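J.: structure for this input, please:
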Amino acid sequence: MKSVGAGSEQAAREDLAAAYRLIARFGMDDLIHTHVSARLPAEPDLLLINRYGDLFREVSPESLLVIDHDGNQVRGTQAPVNTAGVVIHTAIHAARPDAMCVAHTHTVAGVAVSCLEEGLLPLNQTALLFHGRLSYHAFEGIALDRDEQARLVADLGANNAMILRNHGLLTVGRTVGEAFSLMYGLEQACRIQLAAQASGARLLMPPESVQARTAGQYAADPDGSAELEWLALRRLADMPF
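T.: Just a heads-up that it's a prediction; the model follows:
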């Protein structure tokens, strides 16, 4: 997705709240756990994140909290913030100036693939979106310790998607829409892989040359599909479910 210029805090709130509701709609939420964060356009050292205790389908632009990189809520009525969310998200936002949004999930498919030694396989078109662009981070326990942050950032590197071993999925976007789109794609790739493996049949892998070519086609996005996708998803987020 093409990066867009800096917008208002309200626009960031609306996009981020939509991402939360879309994660719930597509079955990628985990009760009140996991998190999506967005950098404030005019205040890059501050982040928007959900109020710990809200279901993702309940998140609204107004309910989002503003926190600093130490996890302190800097304005508004004080509310709980998930410690693991602070540790994971502030580390990536601080290290990656391009990280306008960071998404993290604990889906059945994502966690299952994170537990497989081979990780994500290049089995299909969707998985090839991540060919050569997917990182892995070893499980160290619940992400409550700030000394894990340096290793988390080092493992992510310049990539925009990472599988947290024995834990879940993480994506980074230059916009909220990009982070969500990558998360949706990574989740779908995991679901497809598990379905193929469950068949018990031999798995057919595309040749390496085709894998690389497909990844390049995704990166070029000649039809501007990423922008169109987010516009459509924003409309979906506002529909009742």
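J.: C-alpha from now on. contacts and neighbour counts both.
T.: Fine.
J.: now the nearest residue to Asp145 once chain neighbours are set aside: which helix or strand?
T.: Distance criterion C-alpha to C-alpha, 6 or more residues apart in numbering; nearest residue to Asp145, sequence neighbours excluded, is Val87 at 7.1 Å. If you go by DSSP states H and E, Val87 is part of helix 83-95.
J.: pull the residues that contact that helix.
T.: Under the criterion C-alpha atoms under 8 Å, 6 or more residues apart in numbering, residues 34-35, 37, 39, 45, 69-71, 99-102, 142-146, 149-150, 152-153 lie in contact with helix 83-95.
J.: chain center to it, what's the gap?
T.: 13 Å (C-alpha atoms, centre = their mean, to the nearest Å).
J.: and the angle from the very next helix or strand once past it to helix 83-95?
T.: Toward the C-terminal end, the helix or strand that comes next after helix 83-95 (DSSP H and E) is strand 101-105. Strand 101-105 and helix 83-95 meet at an angle of 150 degrees, taking axes from the mean of the first three to the mean of the last three C-alpha atoms, to 10 degrees as the criterion.
J.: who's in contact with strand 101-105?
T.: 28-30, 34-39, 89, 92-93, 168-176, 179-180, 183.
J.: contacts for the helix or strand following it?
T.: Where DSSP H and E defines the elements, the next helix or strand beyond strand 101-105 is helix 108-114. Around helix 108-114, the neighbours that count as contacts under C-alpha under 8 Å, 6+ apart are 119-120, 163-169, 186-187, 190-191, 194.
J.: in strands, which of those fall?
T.: Among the contacts of helix 108-114, the members falling in strands (DSSP state E) are Ile163, Leu164, Gly168, Leu169.
J.: what's around the third one, how many residues?
T.: As a burial measure, the neighbour count of Gly168 was computed by other C-alpha atoms under 10 Å and equals 23.
J.: sequence B follows; please return its structure for comparison with A:
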Amino acid sequence: MASAAQQPDMTPQEWEARQQLAACYRIFDHMGWSELIYNHITLRVPGEDNAFLINPFGLGYQEVTASNLVKIDIEGQVLDGSPYPVNRAGFTQHSVFHRHLPDAHCIIHTHTTAGMAVSACAEGVRPISFYAAAFAGQIAYHDFEGVTIRPEEGERLIANLGDKRVMILRNHGTLVMAASLPEAFLKHWSLQRACEIQVAAGAAGTPVDIPAEVIAVHQRDLAGVQLPVGPGVPDFQAMVRVIDRIDSSWKQ
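T.: Down below sits the predicted model:
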């Protein structure tokens, strides 16, 4: 959906990606998943393997719009003349995945209370709930090395991720990636629910792990309850309608 803010030399595909990503930032703010001006959701620019969109450093998620997102390449060079800086930690972490993983079109890193709490626990995500069972055997772990600004940590991030696309950054937070933004959104939402439930269950009593054979059936059958429009698409669209009723300025 184009608007007057679209630049003349911008492809319709890039503008659509910008609006989708801006909506996602507004949704995260609405859900309470923002962290002042920090953390990042990045999205590869369609048709440009070496370029991705990132939030302008210094703005809150509620201020992000399609036109003020910053387009950078995997070397960190600003490609769209944006006046905004880019958070060095966000670039370092996200660029390594965009560079080495062709399927990582959207990457989400957050510091939610529940996500950070679980990341600080030795056992990580336990298979104690509907949501956690969906992630059993699919989560990678990376030990905390301090703020992510050193390029050499990228090699260890890639090695620890392996063939998985969800990672717990120990003592730090969560990281998810996917071939589309709606799919990454749904992964993050589900992981966040798993972490919230684990924290609540630990406070309520003694959590009980779901048996491995039940997890296998659960993971096998999950696809049978999804609409045939792509993973996360109806979920994301529903939330776009919510934030659009609140404030539609993200489109500009």
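J.: Pro206 of structure 1 versus Glu43 of structure 1, what's the distance?
T.: Applying C-alpha to C-alpha, to the nearest Å, one obtains 44 Å for the distance of Glu43 of structure 1 from Pro206 of structure 1.
J.: same drill for the two, tell me which one is more crowded.
T.: In this comparison of Glu43 of structure 1 against Pro206, neighbours counted by other C-alpha under 10 Å, the higher total goes to Pro206 at 14 against 10.
J.: what residue of structure 2 matches up with that one?
T.: For Pro206 of structure 1, the aligned residue in structure 2 is Ile210 (criterion: TM-score structural alignment).
J.: Thr107 of structure 1 too?
T.: In structure 2, the residue matched to Thr107 of structure 1 (TM-score structural alignment) is Thr112.
J.: and what of Glu229 of structure 1?
T.: Taking TM-score structural alignment as the criterion, the aligned counterpart of Glu229 of structure 1 in structure 2 is Asp235.
J.: what range in structure 2 matches the helix holding Val87 of structure 1?
T.: Equivalent residues of helix 83-95 of structure 1 are located at 88-100 in structure 2, counting by TM-score structural alignment.
J.: now the matching stretch on structure 1. Mean distance?
T.: On superposition with structure 1, the mean distance recorded for stretch 88-100 of structure 2 (mean C-alpha distance after the TM-score superposition for structure 1) is 0.6 Å.
J.: buried sites along that stretch?
T.: Along stretch 88-100 of structure 2, the positions that meet the burial threshold by neighbour count (16 or more other C-alpha atoms under 10 Å) are Ala89, Gly90, Phe91, Thr92, Gln93, His94, Ser95, Val96, Phe97, His98.
J.: before we move on, what about stretch 229-241 of structure 1?
T.: Under the neighbour-count criterion of 16+ other C-alpha under 10 Å, stretch 229-241 of structure 1 has Trp230, Leu233, Arg234, Ala237 buried.
J.: how about a markdown table for these, with secondary structure added?
T.: Formatted as a markdown table, the entries for these read as follows, by DSSP: H, G, I helix; E, B strand; the rest coil:
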| residue | secondary structure |
| --- | --- |
| Trp230 | helix |
| Leu233 | helix |
| Arg234 | helix |
| Ala237 | helix |
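J.: between the residues you listed, which is closest to Asn50 of structure 1?
T.: Asn50 of structure 1 has its nearest neighbour among these in Ala237, at 16.3 Å by C-alpha to C-alpha.
J.: so what corresponds to Ala132 of structure 2 in structure 1?
T.: When structure 1 is aligned by TM-score structural alignment, Ala132 of structure 2 is paired with Ala127.
J.: ok, back up a step: just to confirm, which helix or strand has the match of Pro206 of structure 1 in it?
T.: Secondary structure assignment for Ile210 of structure 2, by DSSP H and E: no helix or strand.
J.: how about the helices in structure 1?
T.: Secondary structure of structure 1 by DSSP state H: the helices cover 9-25, 83-95, 108-114, 149-156, 176-198, 208-220, 225-237.
J.: of the ones you listed, give the one that comes closest to Ser63 of structure 1.
T.: For these, the distance to Ser63 of structure 1 is smallest for helix 9-25, at 8.5 Å, taking C-alpha to C-alpha.
J.: how far off helix 149-156 does the helix holding Val87 of structure 1 point, in degrees?
T.: Following the same axes, to 10 degrees, one obtains 60 degrees for the angle between helix 83-95 of structure 1 and helix 149-156.
J.: what's the match for Asp163 of structure 2 in structure 1?
T.: Using TM-score structural alignment as the criterion, Asp163 of structure 2 maps onto Ala158 of structure 1.
J.: who are the contact partners of its match?
T.: Contacts were defined as C-alpha under 8 Å, 6+ apart; by that measure Ala158 of structure 1 touches no other residue.
J.: what's the separation between the residue nearest the centre of structure 1 and Arg75 of structure 1?
T.: Of all residues in structure 1, the one closest to the mean position by C-alpha atoms, centre = their mean is Ala103, 2.7 Å from it. Between Ala103 of structure 1 and Arg75 of structure 1 the computed distance is 23 Å (C-alpha to C-alpha).
J.: do the same with Asp68 of structure 1
T.: Asp68 of structure 1 sits 10 Å away from Arg75 of structure 1, taking C-alpha to C-alpha as the criterion.
J.: among those two, which residue is more densely surrounded?
T.: Between Asp68 of structure 1 and Arg75, counted using other C-alpha under 10 Å, the more crowded position is Asp68 (17 against 9).
J.: quick one: contacts for the nearest residue to Cys106 of structure 2 once chain neighbours are set aside?
T.: If the residues on either side of it in the chain are set aside, Cys106 of structure 2 comes closest to Leu43, at 4.5 Å by C-alpha to C-alpha, 6+ apart. Taking C-alpha under 8 Å, 6+ apart, we find Leu43 of structure 2 in contact with Ala17, Leu21, Phe52, Leu53, Ile54, His105, Cys106, Ile107, Leu181.
J.: lining up the residues you listed with structure 1, which overlap?
T.: Counting by both residues aligned by TM-score structural alignment, their matches' C-alpha atoms under 8 Å, the members of the contacts of Leu43 of structure 2 that carry over to structure 1 are Ala17, Leu21, Phe52, Leu53, Ile54, His105, Cys106, Ile107, Leu181.
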